[in-house]
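Novice: how would this look folded up:
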Amino acid sequence: MLAVMNGTVSRSVTAKALAVLGTFDPGHTRRTLSEIATAAELPPSTTHRLVAELVAWEGLTRGADGRYEIGRRIWLLGSLSALSRELRAIALPFMQDLSATTGENVHIAVLDGDRALYIDRISGRRAVPVVSRPGARLPLHATGVGKVLLAHGDDGLRERTLRSLPRLTPLTVVEPGRLQRQLQQIRERGYATTHEEMTAGSSSLAVPVFDRDGRVVAALGLVTASTRRELIRLVPAVQLAGRGVSRMLGSTR
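Specialist: Below you'll find the model as predicted:
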């Protein structure tokens, strides 16, 4: 991907595009255009053109604040990886059992930048309409799986999230102090709940999924109608499914 022109080494277009994508890592999940240019060691004009093409391809997405992050198309490619296929294959039987038992929508999500990325979903017979679908990226602070991932994420992730808490419904938690207290409770009790914070009329419940090293690698949850039943009654069933997936991943928790 290097070409020699007039005695100097020049990177190919492919190498430059990969350099742009390579500026994103767990410590830099969101970047400005100038930050990308500096990190990729590219001229601003070249960076602007490549980033625009990657956005059009859905390899990158641009937030309301002008910062860029990895897009859905990259996830779709990543979903073909052995690790993603393993997680989905392992979780599927437990998700099917949970959906059959409760009649609700059941889904599993992983952290993708500063969002919850849904990698699979089972629709229940009593399911309410939901916005989650495989490949969807939803806010951490307004979803059950998102709150689990946020509670177990690093300090930088929580700091960035707490700085911007958009109100999606009248019941979305947008007070940083209140959300921080909820995250502490999630770590202590082992599950998260929401009540009409992402979608009016829907409530959610989610639990963490651990790997063999004790790290939270995903969140498993369900969505139910807010008027249908008390979420607390569903906690044991969801926790059982979450523990089953975790054990299959080698966790001893």
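Novice: Every contact and neighbour count from this point should use C-alpha atoms.
Specialist: OK.
Novice: what about Leu83, neighbour count?
Specialist: 11 (other C-alpha atoms under 10 Å).
Novice: what helix or strand is it on?
Specialist: In this assignment (DSSP states H and E), Leu83 forms part of helix 82-102.
Novice: Which neighbouring elements make contact with that helix?
Specialist: For helix 82-102, the packing partners by 3 or more C-alpha pairs under 8 Å, 6 or more residues apart in numbering; DSSP states H and E come out as strand 105-112, strand 115-122, helix 235-248.
Novice: closest to Thr14 out of the ones you listed?
Specialist: strand 105-112 (23.8 Å; C-alpha to C-alpha).
Novice: so Gly214 is in which element?
Specialist: Assigned by DSSP H and E, Gly214 falls outside every helix and strand.
Novice: circling back: any chance you could list what contacts the helix holding Leu83?
Specialist: Under the criterion C-alpha atoms under 8 Å, 6 or more residues apart in numbering, residues 78-79, 105-108, 119-120, 122-125, 234, 237-238, 241-242, 244-245, 248-249 lie in contact with helix 82-102.
Novice: 6 Å instead?
Specialist: Defining contact as C-alpha atoms under 6 Å, 6 or more residues apart in numbering, one finds that helix 82-102 is touched by 106, 124, 241, 245.
Novice: How about that helix, which residues are buried there?
Specialist: Across helix 82-102, burial judged by 16 or more other C-alpha atoms under 10 Å covers 87-88, 90-92, 94-96, 98-100, 102.
Novice: which residues in the stretch 51-200 of the chain form strands?
Specialist: Along the stretch 51-200 of the chain, counting by DSSP state E, counting those that start in this stretch, strands occupy 60-62, 68-70, 105-112, 115-122, 137-139, 192-195.
Novice: tally of neighbours for Ala40?
Specialist: 19.
Novice: now do the one 5 residues further on
Specialist: For Ser45, the tally of surrounding residues (other C-alpha under 10 Å) stands at 10.
Novice: That one: helix or strand, and which one exactly?
Specialist: With DSSP H and E as criterion, Ser45 is part of helix 44-56.
Novice: which parts of that helix are buried?
Specialist: 47-48, 50-52, 54-55.
Novice: now the other sequence, so there's something to compare against:
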Amino acid sequence: MPTSEPVPRSLLGRAFTLLSVFTADRPSATLSELSRHSGLPLSTTHRLVQELIAHRALDKDGSGRFTIGLRLWELGALSPGALDLRERALPYLEDLFEVTHHNVQLAIRDDLEVVYVERISAKDAVNVVTRMGSRLPLHATGVGLVLLAYAPPEVQERALDTELKQFTKHTITTPNALRSALATVRRDGYAISDRQIETITYSVAAPVRGPGGDVAAAVSVVVPTQTRTDTVLPAVRACGRAISRALGWRRV
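Specialist: I've put the predicted structure just below:
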């Protein structure tokens, strides 16, 4: 469906509208798809696409479809918050991976979505849908439940008032169930997201706190459903505390 937002008048605004067509579910698009989903005229889309290709913000593959260019990934990696967090967290994420040998993920919250800023996985680890830079709704992931549980009350209320997307029959889809899950996270200090995204996996997540004690990120391990929780939970929580200390948090 085309965007319902007004088409920006500035060149920069139109460029960002065009780039926003790309999502985890739509990593590539044709020229006509870009025009349709952005709401921009085909001639304008063509002109912007050529400019973005020239600046390596877009690439064109052999089939004529367009994808996000390497330059945008390079610039995104320089975001001060994400860059500092990743650099400080990486040694502890690597330790967590060595202990568990499962998919290790680090994520932050952007409004009502999780943004994955780092992931470590092995070839024989269970397949996951996430990658660096990808997004998922807060309610359906372990890291998302942690980030939402410690988010400001107004953010929680907006999430509770939003339609909760269902991925599997196990996905949280009602406000009451989500409210209960968030209370459990705050009580226990960690989250378990059981088969919410895929029926073959569950995730165990713990908070990462900044210098002031606010939850700045979340770390998780995604494991096959037959994995015993007690074999990964202590390591995930220890990793969250270690990254928190690296960010300047001190337990009071």
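Novice: circling back: quick check, nearest of the buried residues of helix 82-102 of structure 1 to Ala218 of structure 1?
Specialist: Leu87 (8.8 Å).
Novice: Which residue in structure 2 aligns with the closest one?
Specialist: Matched by TM-score structural alignment, Leu87 of structure 1 corresponds to Leu85 in structure 2.
Novice: ok, so what distance separates its match from Tyr190 of structure 2?
Specialist: 20 Å (C-alpha to C-alpha, to the nearest Å).
Novice: what do you get for Leu96 of structure 2?
Specialist: For Leu96 of structure 2 relative to Tyr190 of structure 2 (C-alpha to C-alpha), the value is 16 Å.
Novice: May I have the secondary structure class of the closest residue to Gly248 of structure 2 other than its chain neighbours?
Specialist: Nearest residue to Gly248 of structure 2, sequence neighbours excluded (C-alpha to C-alpha, 6 or more residues apart in numbering): Pro211, at 4.5 Å. Following DSSP: H, G, I helix; E, B strand; the rest coil, the label given to Pro211 of structure 2 is coil.
Novice: pretty sure Pro137 of structure 2 contacts Val115?
Specialist: No. Counting by C-alpha atoms under 6 Å, Pro137 of structure 2 stays clear of Val115, with 9.1 Å between them.
Novice: Can you name the residues that contact the residue positioned nearest the centre of structure 1?
Specialist: Among the residues of structure 1, the one closest to the centroid is Ala116, at 2.0 Å (C-alpha atoms, centre = their mean). Counting by C-alpha under 6 Å, 6+ apart, Ala116 of structure 1 makes contact with 109-110, 137-138, 140, 146.
Novice: List buried residues within those residues.
Specialist: Members of these classed as buried by 16+ other C-alpha under 10 Å are 109-110, 137-138, 140, 146.
Novice: that older thread, and among the helices and strands packed on helix 82-102 of structure 1, the most buried is which?
Specialist: Highest mean neighbour count among these (mean count of other C-alpha atoms under 10 Å): strand 105-112, with a mean of 26.
Novice: what stretch of structure 2 lies opposite that strand in the alignment?
Specialist: Counting by TM-score structural alignment, strand 105-112 of structure 1 sits on residues 103-110 of structure 2.
Novice: Setting aside sequence neighbours, what's the nearest residue to Thr45 of structure 2?
Specialist: Nearest non-adjacent residue to Thr45 of structure 2, counting by C-alpha to C-alpha, 6+ apart: Ser35, 5.7 Å away.
Novice: Just confirm that neighbour contacts Leu42, I think it does.
Specialist: Yes. With contact defined as C-alpha under 6 Å, Ser35 of structure 2 reaches Leu42; the gap is 5.4 Å.
Novice: Tell me which residue of structure 2 is furthest from the middle?
Specialist: Centroid-distance maximum for structure 2: Ser43 at 33.3 Å, with C-alpha atoms, centre = their mean.
Novice: Which residue in structure 1 aligns with it?
Specialist: Using TM-score structural alignment, Ser43 of structure 2 has no partner in structure 1.
Novice: Check the gap between Leu240 of structure 1 and Leu220 of structure 1 for me.
Specialist: Where Leu220 of structure 1 is concerned, Leu240 of structure 1 sits at a distance of 11 Å (C-alpha to C-alpha).
Novice: Kindly report the same for Glu159 of structure 1.
Specialist: From Glu159 of structure 1 to Leu220 of structure 1 the distance is 24 Å (C-alpha to C-alpha).
Novice: Among the two, which residue is more densely surrounded?
Specialist: Counted by other C-alpha under 10 Å, Glu159 of structure 1 and Leu220 do not tie: Leu220 has more neighbours, with 31 against 11.
Novice: Specify the local secondary structure of the more buried one.
Specialist: strand.
Novice: Then the one 3 residues further on?
Specialist: Here Val223 of structure 1 takes the strand state, with states given by three-state DSSP.
Novice: which one is it nearest to, not counting chain neighbours?
Specialist: Val223 of structure 1 sits nearest to Ser204 (C-alpha to C-alpha, 6+ apart), 4.4 Å away.
Novice: What strand or helix carries that neighbour?
Specialist: For Ser204 of structure 1, the host element (DSSP H and E) is strand 202-210.
Novice: quick one: that strand to structure 2 mean distance?
Specialist: If you overlay the two and look at strand 202-210 of structure 1, the average distance to its match in structure 2 is 0.4 Å (mean C-alpha distance after the TM-score superposition for structure 1).
Novice: quick one, that strand and helix 235-248 angle?
Specialist: 30 degrees (axes from the mean of the first three to the mean of the last three C-alpha atoms, to 10 degrees).
Novice: Show me what strand 202-210 of structure 1 is packed up against.
Specialist: Applying 3 or more C-alpha pairs under 6 Å, 6 or more residues apart in numbering; DSSP states H and E, one finds that strand 202-210 of structure 1 makes contact with helix 144-151, strand 192-195, strand 216-225, helix 235-248.
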